[in-house]
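Student: What follows is a predicted structure for the sequence shown.
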Amino acid sequence: MNILKNYIGGEWIESNSKETLDVLNPASQDILAKVPFGPDTVKDVMSATASASKAYNEWRNVPVIKRVQVLYQLKSLIETNVESLAEIITKESGKTFAESKGEIQRAIENIEVACGTPMLMAGDFIEDIASGIDEMMIRQPVGVCACITPFNFPSMIVFWFLPYAIATGNGFIIKPSEKVPLTMMKIFEFIDQLDIPKGLVNLVHGGKDSVDAILEHPEIKAISFVGSTPVARYIYSKGTSNGKRVQAQGGAKNPVVVLPDADIEMSTRIIADSVYGCAGQRCLAASTIITVDDQSRKIKEALYETVKGRTTGYGLDQGVDMGPVITADSKTRIEGLIQKGIDEGANVLLDGRKTSISGYEKGNFLAPTILENVALDKELIRTEIFGPVMSLISMNTVEDALSFVNSGNYGNMACLFTGSGASARKFRNEANAGNIGINIGVAAPMAQFPFSGWKDSFFGDLHGQGKHAIEFFTQTKVVIERWPKKWSRKF
């Protein structure tokens, strides 16, 4: 069985740790590889940081217009290998092949935006800010940066950060999720072909030991993270206490409000895609669907009819709409939360717990589930399920819905489906979430915009993607100059 290597100093090297974890295909439980794990991975982080620091001192002085040339090369390599890369993503994360290809496209879009860094990191200049004095603000790289990524998007999330970090002149270390390390192994085959200093971009494996080493190492100046809220809070707290700048994206409980004037056919199709895409394992998955003044139950019935026809199965098979959840533990946890909702008084419209896929009986499969009339004063309505479960609730007015939306601890996304411009304007103005969708089920910002998040969904100031990423990976320096005439050379 293949034991994965680290990529440090421009070379593939064995980990210092002899302890490993199995990388499993969630649809079949086949062992795909073994990934280094345990306390000895700390030594790997130390080695990667030393390599990145040395390479950074060379790279930071390369003109930015030359630094972005490697991004064009990386973009081309990924585009040429989309099919093979998507197959790896599906095998280790469980999502469908189409979802995997869509994820890669989002990664490519971030590379394209980062290619604009020569303009995006431009500073400011004012001549004669005082008599005979000029002042300027320039942006310089922060140093060695690190990225700790989750299992649900093995390729895309890294690219919220990586292209911006190296385009602005930094060194970089990636610690992928130990559940899905193979995608990043493939991407590092492309990085190995880039014309960059050896050690500029490094890959280290491991779990909490590796993470803590990253959080504590004095040479690592900035950390990017995406994951659950408890871990995001830990990353932010420990990272900042060690003097690092941190951007930590947390969990979500995303509400979707459907008004009576919404286009029912369009809305239900989009909402179903939002709830059950990637088996509900994404931070922008719709979770709680709030129907407003749906006295005839048209919206609820349309949602039920749309959802019950979705096909669950292995993501590489034709005609499959939804794959398995990532682990057997995740499946058990989600099943427990469904039962908790029932115990709290919810009705089951669709129950996906007893799902078996022919040929993949050992897989972590759950079919789409719908819980109706979920209690507003109980635990489930506030809990991030992170699985293929829709919670349906009814309210009388859009004001009631907005009040409910704003009462939650999370603030990643909130969406509204309506035919009214006035209702849409009110919602986007008053809803307390960082990403707002109007007749959109997954309000995922394009790469030109920051992936926003409020409240317990984000810890930090600057988000991933776009200008926020440029600002995060640079530090400003203000220069004030005076050149008296008596010091000037005469020509």
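Tutor: Arrived safely.
Student: switch to C-alpha atoms for all contacts and neighbour counts from now on
Tutor: Noted.
Student: Which parts of the stretch 351-491 of the chain are helices?
Tutor: For the stretch 351-491 of the chain, the helices defined by DSSP state H, counting those that start in this stretch occupy 398-407, 421-430, 466-472.
Student: other SSEs contacting the first one?
Tutor: So the one you mean is helix 398-407. strand 286-292 (3 or more CA pairs under 8 Å, 6 or more residues apart in numbering; DSSP states H and E).
Student: Below is an additional structure, to be compared with the one above:
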Amino acid sequence: MKSIVGHLINGELVPDNGDRLQDVYNPATGEVAKQVALASKATVEKAIAAADAAFPAWRNTSPAKRCQVMFRLKVLLEEHSETICNMITDEHGKVHHDAMGELTRAIENVEFACGAPQLLKGEHSKNVGTAIDSWSEFQPLGVVAGITPFNFPAMVPFWMWPLAIVCGNTFVLKPSERTPSASLFMAQLALEAGLPAGVLNVVMGDKEAVDTLLNDKRVQAVSFVGSTPIAEYIYTTATANGKRVQALGGAKNHAILMPDADMDNAVSAIMGAAYGSCGERCMALPVVVAVGDEAGDAVVEKLKAELSTMKVGPGRDNNNDMGPLVNKAHFEKVKGYVDKGVEEGAILVVDGRDTVIKGYENGFFLAGCLFDHVTAEMKIYKDEIFGPVLCIVRVKSQQEAMDLINDHEYGNGTCIFTRDGESARYFTDNIKVGMVGVNIPLPVPVSYQSFGGWKRSLFGDLSMYGPDGVRFWTRRKTITQRWPSSQIREGAKFSFPSNN
């Protein structure tokens, strides 16, 4: 009998009362490794109730005491890093060193959250009027929720709950049912670090769990990362119910390759950004826009050579560069896009569809694929494939390349490879994308910045973590106060108050 991943509610590991289970695969072997319980509406409501009951005491806990929990959590995460990374690799498939990079970025968000006393400082103005003082405070919302994707089971939840919790909220996390174990284990470490029961709850589930969070009046805010159709559904549904929402959706990130670029370094950067984590990143680089045929020919030849030496295999082997896709359904979906690209007339320079790894013949392995002469009308260009498929588009000028990017429905991340400062400055000033790199193919902001795209890559007004995260998880309250002097008696004033 396979082990079953349950829920964490009010500080206790609990099974679900229902009988709905979903298989969790080891992508390298193709075997079912365990099962996850899919929460019923009643189970999610128990988690919300636990968070609601824990809120008053946690709200009144000082920010300094809240961040002490985060300091202890950081130490525990580092002590258990191997265990966490093995969980990620065994359920997602990414190579162990890539999982370690993910965990490191997760811990950086804990470090940022440790600054809660500074982050939550308000503003004070004395004598805005005669004997009148005014100040602002940042107060918690209450019960809040996070819904996270399969591809970053450690990092993305840590974009949300550490900061939400140090701001004084209580939290219900709904991780991806495809990769449940790391999120649950890390929440248990938070309890070990001293987080009171009920402040952080974890429920596994599918649409039933999501809809319960979106419709329950006790939930004040929802944070989401996933595909654009689901992001739009979550934003529309939750805002209709009066909730604050940040919903990060899909991406189709482009890199412009200028003729003057350092070609060797650009190709190395493109390889990692396009094929790292098997392309299952919202900041992956699936499109290179080569300016001029000379740049196009050069990058295709160099990428072809690099792909011939790229090591594909199980993620537990740290010598590999790329692991398998997360499950068979996703493998078939990505493979179908490669088939479609050939049908549409793109030139498949490197074909990774027939990859078989000795000893792992049933794993979900698709080696890197490279298309040349892709056009903007093709489905492989328009859609977010979320796999190891790189498309080369050829244009004649930087402006044509930028117009291509600006016309796309997504605006998550982009970059330019160039030695020319004027080209780079024009690009960063005028590109309609939320996160921009110059000779940096994965311009993921650090924890004390904020992460978020434009257009249909983000629904909501505030980005993830960093300064925007503090604003998202709090409400500003402005207080104006006067203590009249006992020596002075003023009459009623009927005009609008001012300093005139």
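Tutor: In hand now; what should we look at? These numbers come from a predicted model, not from an experiment.
Student: returning to that earlier point: could I get the helices of the stretch 351-491 of the first structure as CSV with distance to Met390 of the first structure and mean neighbour count?
Tutor: Formatted as CSV, these follow (distance: least, CA to CA, whole Å; neighbours: other CA atoms under 10 Å):
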stretch, distance to Met390 of the first structure, mean neighbour count
helix 398-407, 16, 17
helix 421-430, 22, 14
helix 466-472, 32, 23
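Student: I'd like to know which of the ones you listed is closest to Phe458 of the first structure.
Tutor: Across the helices of the stretch 351-491 of the first structure, Phe458 of the first structure has its closest neighbour in helix 466-472 (13.8 Å, CA to CA).
Student: Give the burial count for the residue nearest to Lys304 of the second structure when sequence neighbours are not counted, as a bare number.
Tutor: Leaving out its chain neighbours, the residue that sits closest to Lys304 of the second structure by CA to CA, 6 or more residues apart in numbering is Val350, at 6.7 Å. Counted with other CA atoms under 10 Å, the neighbours of Val350 of the second structure add up to 20.
Student: Who are the contact partners of Val350 of the second structure?
Tutor: Neighbour list for Val350 of the second structure: Lys304, Leu307, Gly368, Cys369, Leu370, Phe371 [criterion: CA atoms under 8 Å, 6 or more residues apart in numbering].
Student: ranking the residues you listed by neighbours, who comes first?
Tutor: Gly368 (27 neighbours).
Student: Nearest to Thr383 of the first structure, out of the helices of the stretch 351-491 of the first structure?
Tutor: That would be helix 398-407 among those, by CA to CA, at 13.3 Å.
Student: Return the mean post-superposition distance for that closest one against the second structure.
Tutor: Once fitted to the second structure, helix 398-407 of the first structure is off its aligned match by 0.6 Å on average (mean CA distance after the TM-score superposition for the first structure).
Student: try stretch 41-51 of the first structure
Tutor: So stretch 41-51 of the first structure averages 0.8 Å relative to the second structure (mean CA distance after the TM-score superposition for the first structure).
Student: What is the burial count for the closest residue to Pro149 of the second structure other than its chain neighbours?
Tutor: Excluding its sequence neighbours, the residue lying closest to Pro149 of the second structure (CA to CA, 6+ apart) is Ser176, at 5.1 Å. Taking other CA under 10 Å as the criterion, the count of residues near Ser176 of the second structure is 21.
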